[in-house]
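**Q** Take this sequence and fold it.
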Amino acid sequence: MRKLGDTGRQLAPISIALSRQRGYGAHVSVALSLDADRFLLFTASPHGSRAVLGLRPGAGCSFPPLNEETTMAITLKQYWKNRDVEYANELTPTIMANAKETVRRANLFLKRYHDATGATAPDGVNSGWRPPSVNAATKNAAKNSPHLTAQAVDLSDDVEAIDRWIASPEGLQALVDCDLYAEAPKATPRWAHLQTRAIASGKRVFNP
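**A** The predicted structure is shown next:
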């Protein structure tokens, strides 16, 4: 067994599994087994690359709180789209807190999505916080949109993969577990709308 320098700590044997898919959206995945419970998954595609620490089913381990540094999916920087700088005079402590919570819950949801579907494409944000002037200029945006208060995010979903999963029993349960609400897929072509603000009807998937 190998040892780490002078620390005396032993390294678990590392196994590597390599997979490759061809065609549109081709990607390469490399999984490194760290121990009986944990593994590192590295993926690379024409759209970018990322590394994720994963747990095998039943593994007893907790992740650190999601924040901009530990996020496995979207970041606050993606969410703000520089509007926190351009519209700094309209940014309030409540909006900032809402944005962090929206990103946190969205990432919990996206982790469930990636784990369930095996999707490896990097996640993106089509729309995050919208100051009033931005919301007014956004086509079909509701006047009282939760984007105004940073309680919603539109995830990039060009091929409607996230929307399809939202409509599945597993996706609906993920909405409940992450305390999120989603607009009906027919209303969100090329994106998936998630929000933390509750709907009066209580429905997790609703028509805007």
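**Q** hey, let's count contacts and neighbours off CA atoms from now on
**A** OK.
**Q** Now do the lengthiest helix in the chain: which elements does it pack against?
**A** Secondary structure assigned by DSSP state H gives helix 93-117 as the longest helix of the chain. Helices and strands touching helix 93-117, as assessed by 3 or more CA pairs under 8 Å, 6 or more residues apart in numbering; DSSP states H and E, comprise helix 76-80, strand 152-156, helix 169-177.
**Q** Would you do the same for the sequence below? I want to compare the two.
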Amino acid sequence: MITIEQYVGKWSENEDWTEVRQAYAAQLLIQVNKLLEAAKKAGIELKNNPNTDSLISGTQYGGFRPQSCPIGAAGSSHKQGQAVDIFDPQNKLDGWINDAILTQYGLYREHPDATIRWCHLSTRAPKSGRRTFLP
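**A** The predicted model follows:
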């Protein structure tokens, strides 16, 4: 499962890692970890990303992103502590997840067509309100 330390990575001393964002991240990880546990029980093999030595995708921006990060808008879910990209090299997690599962865990995701080899999960609803959305 994903720890808060893994989620924040090297940004733990960054001024953007505020108490509010830490609280958002803590809630996000509770919900995401419950979903990941259910996925494991359903037979989905979760693999650690060799770049992060965790379930977080990418090299450094799959979890929390400071405001100075060149990826994403200032108000992006990652920059607010409300989104995480899960390493999913064979898209098995994305293939297992559906809107009913997302509703059960209070999560939203970017459409699998837009997230090849990772799964973007968020506690923040997109403007469309859809559980699975195109960014």
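**Q** would you turn the helices and strands packed on helix 93-117 of structure 1 into CSV with distance to Ala31 of structure 1 and mean neighbour count?
**A** Converted to CSV, those look like this (distance: least, CA to CA, whole Å; neighbours: other CA atoms under 10 Å):
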stretch, distance to Ala31 of structure 1, mean neighbour count
helix 76-80, 27, 19
strand 152-156, 26, 24
helix 169-177, 25, 16
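**Q** Can you give me the buried ones in stretch 24-34 of structure 2?
**A** 24-26, 28-29, 31-33 (16 or more other CA atoms under 10 Å).
**Q** roughly how far apart are the residue in structure 2 sticking out farthest from the centre and Gln82 of structure 2?
**A** Relative to the centre of structure 2, the most outlying C-alpha is that of Glu15, 21.1 Å out, by CA atoms, centre = their mean. According to CA to CA, to the nearest Å, Glu15 of structure 2 stands 17 Å off from Gln82 of structure 2.
**Q** before we move on, what about Gln67 of structure 2?
**A** Taken as CA to CA, the span from Gln67 of structure 2 to Gln82 of structure 2 is 14 Å.
**Q** So for those two, which sits in the more crowded spot?
**A** Between Gln67 of structure 2 and Gln82, counted using other CA atoms under 10 Å, the more crowded position is Gln82 (25 against 19).
**Q** and the longest helix of structure 1, which stretch of structure 2?
**A** Using TM-score structural alignment, the residues of structure 2 aligned to helix 93-117 of structure 1 are 19-43.
**Q** what's in contact with the matching stretch?
**A** 1-4, 7, 45-46, 80-83, 93, 96, 101, 105-107, 121-123 (CA atoms under 8 Å, 6 or more residues apart in numbering).
**Q** which among these end up buried?
**A** The neighbour-count criterion (16+ other CA under 10 Å) marks 1-2, 4, 7, 46, 80-83, 93, 101, 105-107, 121-123 among the contacts of stretch 19-43 of structure 2 as buried.
**Q** Find the residue at the geometric middle of structure 2.
**A** Centre-nearest of structure 2 using CA atoms, centre = their mean is Val84, 1.8 Å out.
**Q** And it? What does it align with in structure 1?
**A** Here Val84 of structure 2 is matched to Val153 in structure 1, going by TM-score structural alignment.
**Q** Test my guess that that match contacts Ser145.
**A** No: using CA atoms under 8 Å, Val153 of structure 1 is not in contact with Ser145; the gap is 10.8 Å.
**Q** how about the helices of structure 1, start to end?
**A** Using DSSP H, helices in structure 1 cover 76-80, 83-86, 93-117, 132-136, 161-166, 169-177.
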